[in-house]
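Asks: I would like the atomic coordinates for the input below:
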Amino acid sequence: MNLLDQLSGGAGAEDRARCSRKGCRVDAEWQLLWNNPKIHTPERRKIWLACGDHRGWLEEYLQVRSLWKETLPLAGSAGTESDTQ
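Replies: As a prediction, this is how the structure comes out:
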């Protein structure tokens, strides 16, 4: 697998949702919805993915900056509800 395939989603790209915490390669279990009111419309939601170990750290990071909106289980992840929205 090469870098261009990973970036473009081409052949060989991973189809697994990974935690957004820098350096973490663990499968994601949570989706953290956020937006930056300085640049996004109020209804827009950006999503970071989190594993169980980094959920709290990522939530706190967004909350301190007044960006966090809500955290939902990631559909189909182990140990979470399958219907998220």
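Asks: please make it C-alpha for all contacts and neighbour counts, starting now.
Replies: OK.
Asks: report the contact partners of the residue most central in space within the chain.
Replies: Note on the chain: the residue nearest the mean C-alpha position is residue 49, at 1.7 Å, using C-alpha atoms, centre = their mean. For residue 49, the contacting residues are 17, 18, 19, 20, 28, 29, 30, 31, 32, by C-alpha atoms under 8 Å, 6 or more residues apart in numbering.
Asks: one more to line up against the first:
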Amino acid sequence: MTTDETACSAKGCTAPAQWELLWNNPKLHTPDRRKTWLACDDHKASLSDFLGARGFLKDVVSHR
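Replies: As a prediction, the model looks like this:
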């Protein structure tokens, strides 16, 4: 079991995070600000697609 700080951000998922999805909402955040969602391998694509469709996704990096 993982702690909330290292678990995937997908609703109901408690799998350990393998990825950091770095994003910002340009209507709310300065261009250099990055918020982070964590993703397991199973949810990396769906969370990336959700953020990407809104133009929020900036980068995806390995979570260490």
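Asks: circling back to that earlier point, need the counterpart of the residue nearest to the centre of structure 1 in structure 2.
Replies: When structure 2 is aligned by TM-score structural alignment, the residue opposite residue 49 of structure 1 is residue 38.
Asks: that match in helix, strand or coil?
Replies: At residue 38 of structure 2 the chain is in strand, as set by DSSP: H, G, I helix; E, B strand; the rest coil.
Asks: cool, and residue 46 of structure 2?
Replies: Recorded secondary structure, residue 46 of structure 2: helix (three-state DSSP).
Asks: what do you get for residue 49 of structure 2?
Replies: For residue 49 of structure 2, the assignment made with three-state DSSP gives helix.
Asks: counterpart of it over in structure 1?
Replies: In structure 1, the residue paired with residue 49 of structure 2 is residue 60, using TM-score structural alignment.
Asks: tell me who's in contact with its match.
Replies: Going by C-alpha under 8 Å, 6+ apart, the list of residues near residue 60 of structure 1 is empty.
Asks: do I have it right that residue 39 of structure 2 meets residue 17?
Replies: Yes: counting by C-alpha atoms under 8 Å, residue 17 is a contact partner of residue 39 of structure 2 at 4.9 Å.
Asks: counting neighbours, go ahead and name the busier of the two.
Replies: Using other C-alpha atoms under 10 Å as the criterion, residue 39 of structure 2 and residue 17 rank with residue 39 on top: 29 against 25.
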